[in-house]
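The following comprises the amino acid sequence and a computationally predicted model.
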Amino acid sequence: MTAPSTAPAPPSRGGRWIQQWDPEDETFWKETGEKVAKRNLLFSVLSEHIGFSIWTMWSVLVLFMGPEYGLTPADKFLLTSMVTLVGAVVRVPYTFAVAIFGGRNWTIISAGLLLIPTVAAFAVIKPGTSFNTFLLVGLLAGIGGGNFASSMTNINAFFPLRKKGWALGLNAGGGNIGVPVIQLVALAIIGASGGPRVLLGIYIPFIVVAAVLAALFMNNIENVKNDTGAAKDAVKDGHTWIMSFLYIGTFGSFIGYSFAFGQVLTNQFGRTPLEAAYVTFIGPLLGSLIRPVGGALADKYGGAKITLYNYVGMGVATAVLIAASMQKSLGLFTVAFVVLFVLSGLGNGSTFKMIPGIFQTKALAKGLEGEAAAAYGRRLSGASMGLIGAVGALGGVGINLAFRQSFLSYGSGTGAFVAFLAFYAACFVVTWAVYLRRSAAKGQATTASEAKPQLSYAEV
């Protein structure tokens, strides 16, 4: 086997396929790997950013849809729920697409596909269009949610384990920030008395630019292959499902609240679309910006610890929201909601950073060392990320459906927030029980041997 330090250098910016890639080799990383990885990260973020904007565009399009559209609040929550659902489901095939087509090639394709829901929405968004038509076109927008999964899988392969928290956090945060950006653009358009077609028309050329830049500056990694065995192993591994559950609490909250915040303000507090748009972007913006911080904190202190304390904060913020909702205090409600957004973004970074660390630790527990352990960790973490991302996004569906039912039953979102508080409590218990309690366990030798890796991946 050729030593990593003597591996051929990656091709120039005009290249497409990298034949050999070993980011864990420090010499390779410093001489050539880091530069190439950061360049691919930059353009991956751009494409994912626009994907998030298109996925969540209906969160702002519904603000343009006044009484003349004939839609009830329940209709709008159902519409955004279905958009979120498609975005969650397509994350699974998008994860495998990277190995089939190559990271660069799939970024080009997935960016180009965003033209379909954008042009379709441009064509149908007008009074008189049926709800079923809006629902169908909204479902098309869900493909924008898949860009996250393929982008994260691709970037996961470019960076060494010690840099994954930062890289994955930056990649995801840069993508997440597409949510507040499209909301800010909508704010400007609503403020200028523009219509929804103006918003859609602005994004069409940016989609084309993202695809072209990916073609010019990104790379495919030759040895990134779909491993059906790894996928099966990931599905069978309990940690995949535990992390999926925890990711529902963090990313599911972020994307669900991103769709619902404006509707809650207009339906529960009587805000006009313009008044709602003035504040709806703040939470997603701060939540996106802080996601890399969550990853960096997880790198330093351990993902499980940051995630645990983060769920405490999310529970407190939700309790404040319940009180503010019952007291009809708009100011307190808005502040608490923004804080909840920030904490969901922080938790996004810490939970996703845990994934490669968990599987790396399992490799060490199996007796693997060096590159063999790193390869095992990459194999299982890459296979699990798409599934975890998909299940996590389903939390956004649950949030919008919970709001829909809460408004139908009580005329406010209070009932939904009570349910969210209970869920965050469950996430806290699971994080502690699985990833922190065992690290302090003492007793039989077998228990002690299991405790060591638990502590290790809690602190990566």
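Happy to help now that I have it.

contacts, neighbours, all on C-alpha from now
Will do.

Which parts of the stretch 151-300 of the chain are helices?
161-176, 178-191, 196-217, 228-236, 238-247, 253-268, 273-280, 282-289, 291-301 (DSSP state H, counting those that start in this stretch).

nearest to Leu394, of those?
helix 253-268 (8.7 Å; Cα to Cα).

Tabulate the helices of the stretch 151-300 of the chain (JSON lines), appending mean neighbour count and distance to Arg379.
Below are the helices of the stretch 151-300 of the chain laid out as JSON lines (neighbours: other Cα atoms under 10 Å; distance: least, Cα to Cα, whole Å):
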{"stretch": "helix 161-176", "mean neighbour count": "25", "distance to Arg379": "12"}
{"stretch": "helix 178-191", "mean neighbour count": "22", "distance to Arg379": "29"}
{"stretch": "helix 196-217", "mean neighbour count": "18", "distance to Arg379": "25"}
{"stretch": "helix 228-236", "mean neighbour count": "16", "distance to Arg379": "6"}
{"stretch": "helix 238-247", "mean neighbour count": "21", "distance to Arg379": "13"}
{"stretch": "helix 253-268", "mean neighbour count": "24", "distance to Arg379": "27"}
{"stretch": "helix 273-280", "mean neighbour count": "21", "distance to Arg379": "39"}
{"stretch": "helix 282-289", "mean neighbour count": "25", "distance to Arg379": "27"}
{"stretch": "helix 291-301", "mean neighbour count": "25", "distance to Arg379": "20"}
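
would you list those helices in TSV and tack on distance to Met354?
Converted to TSV, the helices of the stretch 151-300 of the chain look like this (distance: least, Cα to Cα, whole Å):
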stretch	distance to Met354
helix 161-176	8
helix 178-191	24
helix 196-217	28
helix 228-236	15
helix 238-247	8
helix 253-268	18
helix 273-280	30
helix 282-289	18
helix 291-301	8
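
this is the other structure I want to compare:
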Amino acid sequence: MTTAVPGSIEQDRRSLTLRGRWIDDWRPEDPIFWERRGSRIARRNLIFSIYSEHIGFSIWTMWSVLVLFLGPQYGIDPAGKFLLTAVPALVGSVLRIPYTLAVARFGGRNWTIISASLLLIPSLLGAFLIRPGVSYPTLVLIAALAGVGGGNFASSMANINAYYPDRLKGWALGINAGGGNLGVAAVQLVGLFVLAVLGTASPGIVAGIYLPAIVLAALGSALYMDNLSHARNEKRAMRDVTREPHTWIMSLLYIGTFGSFIGFGFAFGQVLQVQFADTFDTPVKAAYLTFLGPLLGSLIRPVGGVLADRLGGARVTFVNFVAMAAGASVVLLASQHRSLPLYLVGFIALFVFSGIGNGSTYKMIPAIFRARCGVHLTAGGAADPHDRTAEHEARRLSGALIGVAGAIGAFGGVLVNLAFRQSFLAYRTADAAYIAFIAFYALCFVITWFVYLRPSPGRLEGV
């Protein structure tokens, strides 16, 4: 994760130094600097970062909508459609680490302009090439290019992390992440509008609607965002954090939370159409419901962070995975009994609990490294001023782990769609996929208990 190097509070209260759109003097931990200049600049950058990330999420998950347009005239079976939603999830997960590092290399403003502009490529191709007669490899290529939107989350989080003081990072990153995640629900509402008004004949219009929004994101970034010259990639942080066992444990847990959220966001509409074909005999009927899950999961994400602050991240994550296993069990039961109301209750519960889990697992990461590095907290919850070296090391490793876990967690979206694809190929039903999800959530809550909650001499306190 990119960090900003703060100056001393006692140093001169010199004016903000600007070179073009580069800021050379950035001291968010200095209360006078923050009050006079910093908070206003950080807020402005946050607003345009959220907007750009929001559009990126929409482009990334656009194929969750576009597959609903691919009727019999396209000649694609359900397995082929699940592959079309797995491909952008895969590309987006791979791009998250280089996008994280790009902020310090090119500047937050500059990279936001570049990353927003790249969204034009899949949108233009989707707007003009998706029509009956298009080859399946062409659709796979367009879907893969949509994966660039998945990287925007990582670069946006790295950029905003550098702007805010430690006491406000949780709030700023939570707002940034939630605003981005809402892009999943937004693109599905756009798809619903197009399906309801124009039918399935014009899938390219969904992509075309986003073209002016993408241009506005790039222009807004160019006109109103800034680069921080003191933002940097911590030396060897990525290498060091990969040697830490907790990196792989937390990445596994994040597959269960964020991977579920993004994977179900991609797959929900397709599953409804295939699982309840008699009820959802037209794509527009499925589209009326698909946005609800991502919307609720995005809005409730901050609740997971708040609960983790009060109850402990590991406790909330443990209970949350138990609830996700129960939700998946309800979906399995509903599928076997062909109960649509029960099915929707179970699936919406999965979205809601995956959103809560996103917040609680994110809160666990800094707590783990504060405990590992021996940082002592004051009564108010802040790091002891005497532990500055340990606190810096904890932040260095936490930032790197957030980048790694974000990439691996996004790969969970690939696994969800591949599980559905294989289940329909082998059994013509999604029941095998639901059983796999239940087993995985059970593994996650067992690991959470065993590593972070089980009474033992080596247990990390405060996680």
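Cool, got the structure. Note that this is a predicted model, so its numbers are computed, not measured.

So which of the helices of the stretch 151-300 of the first structure is nearest Phe96 of the first structure?
Minimum separation from Phe96 of the first structure across the helices of the stretch 151-300 of the first structure (Cα to Cα) falls at helix 228-236, 9.5 Å.

average distance between that closest one and the second structure?
Aligned to the second structure and superposed, helix 228-236 of the first structure gives a mean residue distance of 1.5 Å (mean Cα distance after the TM-score superposition for the first structure).

Give me the distance from that helix to the chain's centre.
Remark: helix 228-236 of the first structure is offset 22 Å from the chain centroid, using Cα atoms, centre = their mean, to the nearest Å.

orientation of that helix relative to helix 238-247 in degrees?
Orientation check (axes from the mean of the first three to the mean of the last three Cα atoms, to 10 degrees): helix 228-236 of the first structure against helix 238-247 gives 60 degrees.

how many neighbours does Leu71 of the first structure have?
Residues within reach of Leu71 of the first structure, counting by other Cα atoms under 10 Å, total 14.

contacting residues for it?
65, 131 (Cα atoms under 8 Å, 6 or more residues apart in numbering).

doesn't it fall inside a helix?
No - counting by DSSP: H, G, I helix; E, B strand; the rest coil, Leu71 of the first structure is not part of a helix but coil.

that older thread, what's the closest of the helices of the stretch 151-300 of the first structure to Phe417 of the first structure?
helix 253-268 (11.1 Å).

Which stretch of the second structure lines up against that closest one?
Residues 260-275 of the second structure are where helix 253-268 of the first structure aligns, taking TM-score structural alignment as the criterion.

Now do that stretch: distance to the chain's middle.
16 Å.

what's the closest non-adjacent residue to Gly151 of the second structure?
The shortest distance from Gly151 of the second structure to any non-neighbouring residue, by Cα to Cα, 6 or more residues apart in numbering, is to Arg96 (4.5 Å).

what's the matching range in the first structure for the host helix or strand of that neighbour?
Using DSSP states H and E, Arg96 of the second structure falls within helix 78-106. Using TM-score structural alignment, helix 78-106 of the second structure lines up with residues 73-101 of the first structure.

ok now the matching stretch, how far from the chain's centre?
Worked out by Cα atoms, centre = their mean, stretch 73-101 of the first structure lies 12 Å from the chain centre.

For that stretch, which residues meet the burial criterion?
73-74, 76-92, 94-99 (16 or more other Cα atoms under 10 Å).

Tell me which of the helices of the stretch 151-300 of the first structure sits nearest to Gly142 of the first structure.
Judging the helices of the stretch 151-300 of the first structure by Cα to Cα, what sits closest to Gly142 of the first structure is helix 253-268, at 12.2 Å.

Have a look at how far, on average, the closest one is from the second structure.
Superposed on the second structure, helix 253-268 of the first structure shows a mean distance to its aligned partners of 0.5 Å (mean Cα distance after the TM-score superposition for the first structure).

Could I get the contacting residues of the counterpart of Ser47 of the first structure in the second structure?
Following TM-score structural alignment, the counterpart assigned to Ser47 of the first structure within the second structure is Ser52. Going by Cα under 8 Å, 6+ apart, Ser52 of the second structure touches 112, 116, 152, 214, 217-218, 221.

between the helices of the stretch 151-300 of the first structure, which gets nearest to Ala426 of the first structure?
Closest among those, using Cα to Cα: helix 238-247, at 9.2 Å.

Run through the neighbouring helices and strands of the closest one.
Counting contacts by 3 or more Cα pairs under 8 Å, 6 or more residues apart in numbering; DSSP states H and E, helix 238-247 of the first structure packs against helix 330-365, helix 370-410, helix 414-431.

Map Ile205 of the second structure across to the first structure for me.
So Ile205 of the second structure corresponds to Val198, using TM-score structural alignment.

now swap in Val306 of the second structure and tell me
Val306 of the second structure maps onto Ala296 in the first structure, by TM-score structural alignment.

so its match touches Trp166, yeah?
Yes - between Ala296 of the first structure and Trp166 there is a contact under Cα atoms under 8 Å: 5.3 Å.

From Ala277 of the first structure, how far out is Asn147 of the first structure?
25 Å (Cα to Cα, to the nearest Å).

should've said Arg197 of the first structure
Distance, Arg197 of the first structure to Ala277 of the first structure, by Cα to Cα: 17 Å.

Now do the contacts for Thr429 of the second structure.
Applying Cα under 8 Å, 6+ apart, the residues near Thr429 of the second structure are 275, 423.

got it, and Phe266 of the second structure?
Going by Cα under 8 Å, 6+ apart, Phe266 of the second structure touches 61, 63-64, 85-86, 413, 417.

mind running it again at 7 Å?
61, 64, 85 (Cα atoms under 7 Å, 6 or more residues apart in numbering).

how far away is the residue mapped onto the first one from the first structure from Phe158 of the first structure?
The reference is to Thr61 of the second structure. Aligned by TM-score structural alignment, Thr61 of the second structure pairs with Thr56 of the first structure. Separation of Thr56 of the first structure from Phe158 of the first structure (Cα to Cα) stands at 28 Å.

So which of the two has more stuff around it?
Comparing Thr56 of the first structure with Phe158 by other Cα under 10 Å, the one with more neighbours is Thr56, at 29 against 26.

I figured the more buried one hits Ile177, correct?
No - counting by Cα atoms under 7 Å, Thr56 of the first structure does not reach Ile177; the two are 10.9 Å apart.

Just give the nearest non-adjacent residue to whatever residue of the second structure lines up with Ile189 of the first structure, would you?
When the second structure is aligned by TM-score structural alignment, the residue opposite Ile189 of the first structure is Val194. Leaving aside its sequence neighbours, Val194 of the second structure sits nearest to Val206 (Cα to Cα, 6+ apart; 6.8 Å).
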